[in-house]
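*Asks:* Just need the structure, nothing else, for what follows:
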Amino acid sequence: MRLEGKKVLVTGAGKGIGREICKLLSACGAEVFAVSRTAADLQSLAAEIPCKTIVADLAEAQQAVSAAEQALKLAGRIDCLVNNAGISIPQSFLDTTADAFDRTMAVNVRAVMLITQVIAKDWIARKSPGAVVNLSSQASMAALADHAAYCASKGGLDMLTKVMALELGPHQIRVNAVNPTVTLTPMGEMAWGDPKKSGPMLAKIPLGRFAKPIHVANAVAYLLSDAADMIHGVTLPVDGGFLAQ
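*Replies:* All right, here's what the predicted structure looks like:
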């Protein structure tokens, strides 16, 4: 999976899956433009790999738009976009607050729409092809207790991905989603470290193990690459077979 000469914008780049994606894309030859709301995370990423960084809170609509515009200004052009930024605020359905629901939707769905609009309009104006990968979740297709807002947001993201694919495809802009299972980022390991919690979930995964960030990053790199030139509009599980049941 070679990405030499490609300029890639990655949101949610400071931690976990997003950070692993940035590291892999850089190793594949891409020039990375990293967005995070935490400046310290971006500084440590820039110490690891060559990248340009942008600080933005994507829950704020104007900051999401500005981040995409700033990336275009810094890069001159963007060739690929990875909408990785996402949040989860676990609450039972009956206790889900309007604020938690709205913030989850703002980051997980609205920011994807706003950032992709900016980048896609530039591609269309330049008559240039492009590739977008949205980071969704198996939770878009299998309900997870205490995650009403999160599951709803990822279901919405999957359908947004398909609409984007339908409308942007004629411009040779490919749009796909990756849908991981539980992924063992530092936060994931903390959340799922208790065998009483992880055991029932692992029992539903035929491969018997959770994903690692590199598994997700590999799928993203493939979908951005020319090797996936005819793959468009898919929601690709990276779930060890969880959704096969």
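*Asks:* From here on, just use CA atoms for contacts and neighbour counts.
*Replies:* Will do.
*Asks:* Could I get the full set of helices for the protein?
*Replies:* Ranges of helices in the chain, per DSSP state H, are 16-27, 39-48, 61-75, 98-105, 111-125, 148-168, 186-192, 195-202, 213-224.
*Asks:* can you put those in JSON lines and add mean neighbour count and distance to L81?
*Replies:* JSON lines is the format used below for the helices of the chain (neighbours: other CA atoms under 10 Å; distance: least, CA to CA, whole Å):
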{"stretch": "helix 16-27", "mean neighbour count": "23", "distance to L81": "11"}
{"stretch": "helix 39-48", "mean neighbour count": "15", "distance to L81": "18"}
{"stretch": "helix 61-75", "mean neighbour count": "18", "distance to L81": "10"}
{"stretch": "helix 98-105", "mean neighbour count": "17", "distance to L81": "19"}
{"stretch": "helix 111-125", "mean neighbour count": "19", "distance to L81": "8"}
{"stretch": "helix 148-168", "mean neighbour count": "21", "distance to L81": "13"}
{"stretch": "helix 186-192", "mean neighbour count": "13", "distance to L81": "24"}
{"stretch": "helix 195-202", "mean neighbour count": "13", "distance to L81": "31"}
{"stretch": "helix 213-224", "mean neighbour count": "21", "distance to L81": "8"}
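*Asks:* now the ones you listed as TSV including distance to S92?
*Replies:* Shown next, in TSV, are the helices of the chain (distance: least, CA to CA, whole Å):
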stretch	distance to S92
helix 16-27	25
helix 39-48	30
helix 61-75	27
helix 98-105	11
helix 111-125	24
helix 148-168	7
helix 186-192	16
helix 195-202	16
helix 213-224	27
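*Asks:* what's the closest of those helices to A139?
*Replies:* Closest to A139 of those is helix 148-168 (CA to CA; 5.2 Å).
*Asks:* what about the longest strand in this protein?
*Replies:* strand 173-180 (DSSP state E).
*Asks:* separation between the most centrally placed residue in the chain and I21?
*Replies:* Residue closest to the mean C-alpha point of the chain, counted by CA atoms, centre = their mean, is N84 at 2.1 Å. Relative to I21, N84 is positioned 9 Å away (CA to CA, to the nearest Å).
*Asks:* want to put them side by side, so please do this one too:
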Amino acid sequence: MSALSYSEGKMNITFHGRKALVTGASQGIGRDIALKLSQYGAKVTAIARNQQLLDVLHSEDPKITVFAVDLSNWDATKNVLSQIGSVDLLVNNAGLAILAPLLDVTEQQIDSLFGVNVKALMNVTQHVAKDLISRGAAGSIVNVSSQASMAGLQDHTVYCATKGAVDAFTRAAALELGKFGIRVNCVNPTVIMTEMGKLGWSDPAKAKPMLEKIPLGRFGEVEEVTDAVLYLLSDRSTMITGSTLAVDGGYLAV
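*Replies:* Next up, the predicted model:
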């Protein structure tokens, strides 16, 4: 899959000759993952809903192929995946967050969150896994989950439920696909300082209670999640599958 070497005390990673697919790649963590994978030699395809943001990504790195699609639409997603062709490395990053108290949650909110965070992830994974198996090729799949999969958060009942489902799916998929040489893992970030994260957590009064639960005393940066994803995609992690890697500054350890 990937080749790693050490030079001047640093670990160099390359994905030359590998085809990578990143969902939710138009902004934030997914965008950074797509750019870094391309930088390290992968032939990257980026999927998201927003064509305008995808065009900006493509203009920044013309080597990245982009497709706009609503991943919650099962058939439309299948159609796009059939156009992309074979994939060796998959990052299921697309996600939706709708926050509401349990007693106010609506059916539409539940359907929307599970449609993107769980159903779409299963759809893309199924397609990629079938292709890998048909080619007799090994592959690596990384799902972007959340610390919310393992900790209750205020007004996050449905979001927590979807991310718990992502973790459970990761373990079960790893069990089924391991015999084909396909590894499936997930990363579980805390609050990450994407542009959206900065908007939501820049208020010191709101941030203080969360920060007090993080032993390292800060929120995460986008590149810290990207580094974890690239590690799990790479051959440096060939004996790791079915795992949940917390990128949370110790939040879940408290």
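*Asks:* List the TM-score for the superposed pair.
*Replies:* Aligned and superposed, the two chains score 0.97 in TM-score terms (TM-score structural alignment, normalised by the length of the first structure); 241 aligned residues with a CA RMSD of 0.8 Å.
*Asks:* if we can go back for a sec, shared neighbours, N84 and I21 of the first structure?
*Replies:* Common contacts of N84 of the first structure and I21 (CA atoms under 8 Å, 6 or more residues apart in numbering): V10, A13.
*Asks:* show me what contacts the aligned partner of E221 of the second structure in the first structure?
*Replies:* Matched by TM-score structural alignment, E221 of the second structure corresponds to K212 in the first structure. Going by CA under 8 Å, 6+ apart, K212 of the first structure touches T183, L184, T185.
*Asks:* K212 of the first structure and A152 of the first structure: what is the separation?
*Replies:* 24 Å.
*Asks:* How about K121 of the first structure?
*Replies:* 27 Å.
*Asks:* A85 of the first structure now?
*Replies:* 16 Å.
*Asks:* Then G130 of the first structure?
*Replies:* 27 Å.
*Asks:* what about P189 of the second structure, how many residues close to it?
*Replies:* 25 (other CA atoms under 10 Å).
*Asks:* repeat for the one 4 residues further on
*Replies:* Summarising burial for M193 of the second structure: neighbours were counted as other CA under 10 Å, giving 20.
*Asks:* Once you drop chain neighbours, what's closest to it?
*Replies:* E221 (5.2 Å; CA to CA, 6 or more residues apart in numbering).
*Asks:* Trace V144 of the second structure over to the first structure, please.
*Replies:* Match for V144 of the second structure (TM-score structural alignment): L135.
*Asks:* Its match contacts T181, correct?
*Replies:* No. Contact criterion CA atoms under 8 Å: L135 of the first structure and T181 do not qualify, at 11.4 Å.
*Asks:* the more surrounded of these two?
*Replies:* Legend: neighbour count by other CA under 10 Å for L135 of the first structure and T181, higher for L135 (28 against 24).
*Asks:* Apart from its neighbours in sequence, what residue is nearest the aligned residue in the second structure for S26 of the first structure?
*Replies:* Using TM-score structural alignment, the equivalent of S26 of the first structure in the second structure is S38. Once flanking residues are discounted, S38 of the second structure sits nearest to V44: 5.9 Å by CA to CA, 6+ apart.
*Asks:* ok, that neighbour - how many residues close by?
*Replies:* 25.
*Asks:* Please apply the same query to D229 of the first structure.
*Replies:* If we define neighbours as other CA under 10 Å, then D229 of the first structure has 13 of them.
*Asks:* list the contacts for the residue mapped onto it from the second structure?
*Replies:* Alignment note: D229 of the first structure maps to T238 in the second structure; criterion TM-score structural alignment. Taking CA under 8 Å, 6+ apart as the contact definition, T238 of the second structure lies against R183.
*Asks:* swap the cut-off to 10 Å and go again
*Replies:* Shown in contact with T238 of the second structure (CA atoms under 10 Å, 6 or more residues apart in numbering): M1, S140, G181, I182, R183, Y231, L232.
*Asks:* do G181 of the second structure as well
*Replies:* L132, I133, G136, A137, A138, G139, S140, A174, T238.
*Asks:* try it again with 8 Å
*Replies:* A137, A138, G139.
*Asks:* From these, list just the buried residues.
*Replies:* Among those, those buried by neighbour count (16 or more other CA atoms under 10 Å) are A138, G139.
*Asks:* Dump the contacts of G181 of the second structure into JSON lines; add distance to D70 of the second structure as well.
*Replies:* Shown next, in JSON lines, are the contacts of G181 of the second structure (distance: CA to CA, whole Å):
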{"residue": "A137", "distance to D70 of the second structure": "28"}
{"residue": "A138", "distance to D70 of the second structure": "28"}
{"residue": "G139", "distance to D70 of the second structure": "25"}
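*Asks:* pretty sure L243 of the first structure is touching Q138, no?
*Replies:* Yes. Contact criterion CA under 8 Å: L243 of the first structure and Q138 qualify, at 7.4 Å.
*Asks:* who's more crowded, these two?
*Replies:* Q138 (23 against 16).
*Asks:* Please report the distance of the alignment partner in the second structure of N84 of the first structure from G217 of the second structure.
*Replies:* Applying TM-score structural alignment, one finds that N84 of the first structure aligns to N93 in the second structure. Distance of N93 of the second structure to G217 of the second structure, given as CA to CA: 25 Å.
*Asks:* Can you name the residues in contact with the host helix or strand of N12 of the second structure?
*Replies:* Assigned by DSSP states H and E, N12 of the second structure belongs to strand 10-14. The contact list for strand 10-14 of the second structure, computed with CA under 8 Å, 6+ apart, reads S2, A3, L4, S5, Y6, Y40, G41, A42, S234.
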